[in-house]
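[1] What follows is a predicted structure for the sequence shown.
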Amino acid sequence: MTLLVTGSAGFIGSCYVRQHFEHSVEPVVSLDALTYAGHLSTLGPVLKRPEHTFVHASIGDVDAVRAIFEKHKPRAVLNFAAESHVDRSILGPGEFIETNVVGTYRLLECAREYWNGLQGEATAGFRFLHVSTDEVYGTLKPKDAPFSETNRYEPNSPYSASKAASDHLVRAWHHTYGLPVLTTNCSNNYGPYHFPEKLIPLCIMNALNGKQLPVYGDGQQIRDWLFVEDHTRGIRTVLETGVLGETYNIGGWNEKANLDVVKLICNLLDELQPRADGISYSTQIAFVADRPGHDRRYAIDARKIERELGWKPVETFETGIRKTVQWYLANQAWVAEVTAER
């Protein structure tokens, strides 16, 4: 029994692999292209485990993926691999189409080819779990109900459009070919090992380095924040007990405006590592021009996964963000390492 985890050196994928080995000795084959946001150090000590195999390749590399299926015969594929930064998708959408759409298509085809060759219990037990985002649903107005699994897709950025396309491919491969798939759509993740271009790690590190803390527009864009370890617990739950063909939204029940998130980070840093001059880090907040097509609000209705599979988040935003800030304070060398190579 083996798992194939794609995007395993990224933020969420690496958390899944590390967490997996806290509970299991089932072998894992990690596949990652090691683009700018993927780094082997995120896998830490699990890299040296005899149950762990790392393969440096993209999900679009058909020969590499086929070789993994042939050699390791995984019981499941967990597809975390994706280009995920909205700003980068605006500047260069081509890479997002190539990885998130074409790459997912090629991975699906390799998985289908492998699955068609299985027999008996191996056929029935195989799973393809696709990890996606709440951004495929578009944006919400202030009083709109949170996104449920039945919301229609209305992506507004090249990133979310590419993820929406990949979700549709996964659905189609299930309904057309019978491939046993599961899909999860999550809200904004945060936590340790997050590449420092996203809001929370960027603000932590900019604050410590005396730089501005950039806040888009008026800072009132609202996101539902999900601690990454809660997210990966949810994915494990869906993999083991989810109903084939179903989609499960995984959210943190923590809607926060971006500006409030940045202010909370400043308050924690004021407490945990005050500036030498005694001035609050909040004085470094700087409002910058909003990005094109910036969605105003995301929120996840996570009642289905709690009702049907028994999962709910453990961390509140207050407990999770404190753990996150503490981790970055203790691991500034990791940030310096991963950013120096990019």
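    The structure has been received and is ready for your questions. Numbers count the residues shown, from 1 in each chain.

[2] CA atoms for contacts and neighbours, from now on please.
    Will do.

[3] residue with max distance from the center of this structure?
    residue 277 (37.0 Å; Cα atoms, centre = their mean).

[4] take a look at this one as well, against the first:
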Amino acid sequence: MNILVTGGAGFIGSALCRHLAVVPENRVINLDKLTYAGNQASLWEIEDLPNYRFVKGDVCDEALVADLLRAENINRIMHLAAETHVDRSIDGPTTFIESNILGTFRLLQAALKYWRGLSKPEAQNFRFHHVSTDEVFGDLAFDGSMFNERSPYAPSSPYSASKAASDHLVRAWHHTFGLPVVLSNCSNNYGPFHFPEKLVPLVILNALGDKPLPIYGNGANVRDWLYVDDHARALELVAARGKNGESYNIGGDSERSNLCVVETICDILDHKRPRCKDGSYRNLITFVADRPGHDRRYAMDTSKIKRELDWQPQESFETGLAKTIDWYLENDWWWQPIRDRSYWGERLGRPVAAQ
């Protein structure tokens, strides 16, 4: 495949680029405008490969996108470029509207024009893969219910509303204009190269720095956790073999409360790197006021992608988390410069809590 990955310097995007580029038959073009969470250091393993190319640019730049599509003979667009942090969307929703909605619209327009100019065999082999989130479905009760691909949309935050809008745009361009698309909605990712403001790396690094581990409310909010390399494998399958016009839920089958996640990290660190004083890292846990509109629970029914594309997560939450913690213990060269830029746990003068 000749693949244009948007947002490929971000957490999930860089994992996807690393996964795709190790296959010599793939040509991977990474388009990223390098906002605060984009980091080319996450791509050091592949940056010198002949089948990988990085381009700094914005998906809103239709002319740039059009040039890349033509020059590289792209047959897969994998669209991950997005603003993703719920807290940031509450503080400043404008960026989320511009990046997630307008950016997707501009990319769709460029893709549609390009696709219409392809030969029939090339057009039949083209796909626009839109990567989204389980948060578009809204809130679940603490019961056995799960989101499936037919669940109604009920976003709660500016972030999830902007992603829901982008999902609707992609489906509209498929139904109205015939653009070949596939969509995927994933649960919470974790793993190496995760930006330190997100729950898992924030807790790991705050603990290592002997700083408070803030958790919203009572920590009962539940998320499903997906190891990022498992997600990258699933995205490759959806882009290559997903049915035109269909969507696929991708999750790790690992529901955990936020408090459980933080306590598990503390217990692993107690074993791998014990505190010098004051006992367990659990003693650093601090409960803080909940954030506005905090969804109680997300859970994903992943039976469709397992049945149709023969995908399964390879990591359990415990094995994936242990690998993640080992990576952060061994790779301070990557995360320390980010922490030095004041991302250690304060945002606009108040604590960033575990989500």
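    Arrived safely, thanks for sending. The structure presented is a predicted model; accordingly, all values stated were derived computationally and were not measured.

[5] And the TM-score between these chains?
    Here the TM-score for the pair of chains, by TM-score structural alignment, normalised by the length of the first structure, is 0.98; 342 aligned residues with a Cα RMSD of 1.1 Å.

[6] element containing the residue farthest from the centre of the first structure?
    Assigned by DSSP states H and E, residue 277 of the first structure belongs to no helix or strand.

[7] which position in the second structure aligns with it?
    With TM-score structural alignment as the criterion, residue 277 of the first structure lines up with residue 277 in the second structure.

[8] can you map out the strands along the first structure?
    Counting by DSSP state E, the first structure has strands at residues 3-6, 28-32, 52-56, 76-79, 127-133, 181-186, 188-190, 213-216, 222-227, 247-250, 255-257, 285-288.

[9] any idea which of those strands is most buried?
    strand 247-250 (a mean of 26; mean count of other Cα atoms under 10 Å).

[10] Which elements pack onto that one?
    strand 181-186, helix 228-241, helix 303-309 (3 or more Cα pairs under 8 Å, 6 or more residues apart in numbering; DSSP states H and E).

[11] Let me have those in TSV, extended by distance to residue 78 of the first structure.
    Output for these, formatted as TSV (distance: least, Cα to Cα, whole Å):
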stretch	distance to residue 78 of the first structure
strand 181-186	9
helix 228-241	9
helix 303-309	18
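
[12] Just name the most buried of the ones you listed.
    strand 181-186 (a mean of 25).

[13] Tell me roughly how far the longest helix anywhere in the first structure lies from the second structure on average.
    In terms of residue count, the longest helix belonging to the first structure (DSSP state H) is helix 158-177. Superposed on the second structure, helix 158-177 of the first structure shows a mean distance of 0.2 Å to its aligned residues (mean Cα distance after the TM-score superposition for the first structure).

[14] ok, and what's touching that helix?
    83-86, 89-90, 93, 96-97, 100-101, 104-105, 108, 130, 132-133, 135-136, 153, 155, 179-181, 183, 245 (Cα atoms under 8 Å, 6 or more residues apart in numbering).

[15] Show me which of those are buried.
    83-84, 86, 89-90, 93, 96-97, 100-101, 104-105, 108, 130, 132-133, 135-136, 153, 155, 179-181, 183, 245 (16 or more other Cα atoms under 10 Å).

[16] show me what contacts the nearest residue to residue 182 of the first structure once chain neighbours are set aside?
    Nearest residue to residue 182 of the first structure, sequence neighbours excluded (Cα to Cα, 6 or more residues apart in numbering): residue 129, at 4.6 Å. With contacts defined as Cα under 8 Å, 6+ apart, residue 129 of the first structure is in contact with 76-79, 181-184, 239.

[17] cool, residue 225 of the second structure as well?
    Contacts of residue 225 of the second structure (Cα under 8 Å, 6+ apart): 187-190, 251-256, 317.

[18] could you redo the last one with a cut-off of 7 Å?
    Residue 225 of the second structure sits next to 187-189, 251-252, 254-255, 317 when contact means Cα atoms under 7 Å, 6 or more residues apart in numbering.

[19] Quickly name whichever of those is closest to residue 200 of the second structure.
    Nearest to residue 200 of the second structure, judged by Cα to Cα, of those is residue 189 at 9.3 Å.

[20] Can you tell me how far the closest one is from residue 99 of the second structure?
    20 Å (Cα to Cα, to the nearest Å).

[21] same check, this time on residue 200 of the second structure
    25 Å.

[22] that older thread, could you dump the strands of the first structure into TSV with distance to residue 17 of the first structure added?
    Output for the strands of the first structure, formatted as TSV (distance: least, Cα to Cα, whole Å):
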stretch	distance to residue 17 of the first structure
strand 3-6	8
strand 28-32	8
strand 52-56	9
strand 76-79	10
strand 127-133	14
strand 181-186	17
strand 188-190	16
strand 213-216	32
strand 222-227	16
strand 247-250	18
strand 255-257	27
strand 285-288	35
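
[23] Relative to residue 140 of the first structure, which of those is closest?
    strand 222-227 (9.3 Å).

[24] That closest one: average distance to aligned residues in the second structure?
    Averaged out, strand 222-227 of the first structure is 0.3 Å away (mean Cα distance after the TM-score superposition for the first structure).

[25] Aligned counterpart of residue 74 of the second structure in the first structure, please.
    Checking TM-score structural alignment: residue 74 of the second structure goes with residue 74.

[26] tally of neighbours for the nearest residue to that match once chain neighbours are set aside?
    Ranked by Cα to Cα, 6+ apart and with sequence neighbours excluded, the top spatial neighbour of residue 74 of the first structure is residue 2, at 4.5 Å. When neighbours are defined as other Cα atoms under 10 Å, residue 2 of the first structure has 17 of them.

[27] from memory residue 2 of the first structure sits against residue 71, does it?
    No: contact criterion Cα atoms under 7 Å: residue 2 of the first structure and residue 71 do not qualify, at 10.7 Å.

[28] quick one: residue 3 of the first structure and residue 73 touch, right?
    No: counting by Cα under 7 Å, residue 3 of the first structure stays clear of residue 73, with 8.6 Å between them.

[29] ok, which stretches of the second structure are helices?
    Under DSSP H, the second structure gives helices at 11-21, 62-71, 86-91, 93-96, 103-116, 120-124, 158-177, 199-208, 228-241, 258-272, 303-309, 317-330, 332-338.

[30] Among these, single out whichever gets nearest to residue 35 of the second structure.
    helix 93-96 (11.1 Å).

[31] Against which helices or strands is that closest one packed?
    Judged by 3 or more Cα pairs under 7 Å, 6 or more residues apart in numbering; DSSP states H and E, the packing partners of helix 93-96 of the second structure are helix 158-177.

[32] Show the end-to-end separation of stretch 127-141 of the second structure, please.
    First-to-last residue span, stretch 127-141 of the second structure, Cα to Cα: 35 Å.

[33] burial count for the match of residue 74 of the second structure?
    23.

[34] ok, it - contacts?
    Neighbours of residue 74 of the first structure in contact, by Cα under 7 Å, 6+ apart: 1-4.
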